[in-house]
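Student: here are the coordinates; sequence isn't available:
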């Protein structure tokens, strides 16, 4: 195994750990990086590893939240009071918000993965949804916390998360933008976005893992897909560490800063993506 492969796995892990959780679109970055590194043939295997890494990061950072939510949900079922307190309501809102993205992923995931991988798509979506994020934050009153979340909020945010299947949209970007448009404060919007992304990212990793298992079921005597476990481990570990640190510092950043730098970055990266497209399409 060449050292350059290890370096490439580390690069992909860092890119996934940062861009999956920041509002800049992991899919757009991974498409560009795969193109630059020439690693497109190994995409499915490494996508599984990288999703495992970011799933581990989110679960590790919010493990107390998830334990509290699970405990309160079980108590609510036993007591027949699912909406008895703020934690139980939040758990129900997360379930409602997860359903649209889960349904869209199952119904459209393969089609989008097959037909929407062109570099031109994120060129437009990076700019368009960056502008949406800018105006959502600028016009938001931000006078509502998670305790004031409603069924309508969770449904709208969940529906918007389904759009994140399109490269360049960004799961955290679109859900935070929608929450801001609903006048939820920036920190609460980010926390709800991360909690809402947990089952979706975990589910996406499991779905891609299932596709990998099916691909490995080859007829007797036929070579199956080569899986380089060390590279997968390096990519997953790098994504997990990077993702955990990213969540910590992003939430701290939002306490005193706006999302405008990420909007500017999205526009700049759209230009980079266009340049890569023009260069590699010749």
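Tutor: Sure, I can see it. None of these values were measured; they are calculated from a predicted model. Numbers count the residues shown, from 1 in each chain.
Student: drop to CA atoms for contacts and neighbour counts, all remaining ones
Tutor: OK.
Student: how far away is residue 63 from residue 123?
Tutor: Distance, residue 63 to residue 123, by C-alpha to C-alpha, to the nearest Å: 36 Å.
Student: between these two, which one's more packed in?
Tutor: Ranked by neighbour count (other C-alpha atoms under 10 Å), residue 63 and residue 123 place residue 123 first, with 24 against 13.
Student: what's that one in contact with, if anything?
Tutor: Residues in contact with residue 123 (C-alpha atoms under 8 Å, 6 or more residues apart in numbering) are 168, 270, 271, 273, 274.
Student: For the first one, give me its contacts.
Tutor: When contacts are counted by C-alpha under 8 Å, 6+ apart, residue 168 is found next to 24, 25, 26, 27, 28, 121, 122, 123, 124, 125, 126.
Student: try this one side by side with the last:
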């Protein structure tokens, strides 16, 4: 079940880490831990690697050529490679520096419920005020840095990696499909890196489930995640993020209400 939740929520702007914290608590399973969350995200990122394999190969090859062939340095795909690397730095650096705080303090359900609501409202505002005039090939270094900084906010469960990046992209005037596509590409280094970094924690009691269930959940998250990518890119080409905004606010409000009633423990 947790693999299915991860696959569905990783790419939708509703925060997979929040769902993996709220639902196990709601069903009495306990907190699966940050290590479990990070590792099964490798499954969904594998879905990204396969779905965007042509884009990734084109960007990677152009970037590598630009390192040795000056004529490639102004190429759009070469610059995109640098933008993804530079945009990934904030979440990587802060993730390492704040590892203990993230795994201990940020997983508090009061924080998660609040961030679901606040960032949901931010996404709604960004989607409404965006000029929607920019396509992905118009991305600049400034925009890459700003979207990378926004992605770093996803270290707080409830923010949503894709939601934060998409919100910034929409504020900067990018079309929904462009902001969503770039959010997926930008997440690859951070999520794969975090998953590999947390692999060492699985056998040492940091994961409530152990290797077997974790691997099963990772495979399920890959299968469900691949389908979710295809659906979301088609959806945002013609529709707004409003349903996701409403869902975030409802889930955040319900979480805070259940905490207040003593049904959930923070």
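Tutor: Arrived safely, thanks for sending. Predicted model, so just to flag it, every value in this text is computed and none were measured.
Student: care to give me the TM-score?
Tutor: Once superposed, the chains reach a TM-score of 0.92 (TM-score structural alignment, normalised by the length of the second structure), with 264 aligned residues with a C-alpha RMSD of 2.0 Å.
Student: Residue 67 of the first structure: neighbouring residues, count only.
Tutor: 11.
Student: And residue 153 of the first structure, what's its match in the second structure?
Tutor: For residue 153 of the first structure, the aligned residue in the second structure is residue 143 (criterion: TM-score structural alignment).
Student: how much does the longest helix seen in the second structure stray from the first structure?
Tutor: Ranked by residue count and defined by DSSP state H, the top helix of the second structure is helix 211-236. Compared with the first structure after fitting, helix 211-236 of the second structure has a mean deviation of 1.0 Å; criterion: mean C-alpha distance after the TM-score superposition for the first structure.
Student: So for that helix, what gets flagged as buried?
Tutor: Residues 214-215, 217-226, 228-229, 232-233, 236 are the ones in helix 211-236 of the second structure that count as buried (16 or more other C-alpha atoms under 10 Å).
Student: Distance check, the residue opposite residue 62 of the second structure in the first structure once aligned against residue 62 of the first structure.
Tutor: Aligning on TM-score structural alignment places residue 62 of the second structure opposite residue 72 in the first structure. To residue 62 of the first structure, residue 72 of the first structure is 15 Å away according to C-alpha to C-alpha.
Student: Those two: which is more packed in?
Tutor: Taking neighbours as other C-alpha under 10 Å, residue 72 of the first structure and residue 62 compare with residue 72 leading, 23 against 16.
Student: Just to check, the more buried one is in contact with residue 86?
Tutor: No: counting by C-alpha atoms under 8 Å, residue 72 of the first structure sits too far from residue 86 to count as a contact (9.5 Å).
Student: what about the counterpart of residue 107 of the first structure in the second structure, how many neighbours?
Tutor: Aligned counterpart of residue 107 of the first structure in the second structure: residue 97 (TM-score structural alignment). Residues lying near residue 97 of the second structure (other C-alpha under 10 Å) number 11.
Student: what does residue 213 of the first structure give?
Tutor: Taking other C-alpha under 10 Å as the criterion, the count of residues near residue 213 of the first structure is 12.
Student: what about it, helix or strand, and which?
Tutor: helix 186-216 (DSSP states H and E).
Student: ok, which stretches of the first structure are helices?
Tutor: Using DSSP H, helices in the first structure cover 3-19, 26-37, 43-61, 63-79, 86-115, 120-139, 151-162, 171-181, 186-216, 229-254, 260-280.
Student: which residue sits closest to residue 94 of the first structure in space, ignoring its chain neighbours?
Tutor: Take residue 94 of the first structure and drop its neighbours on the chain: the residue closest to it by C-alpha to C-alpha, 6 or more residues apart in numbering is residue 196, 5.8 Å away.
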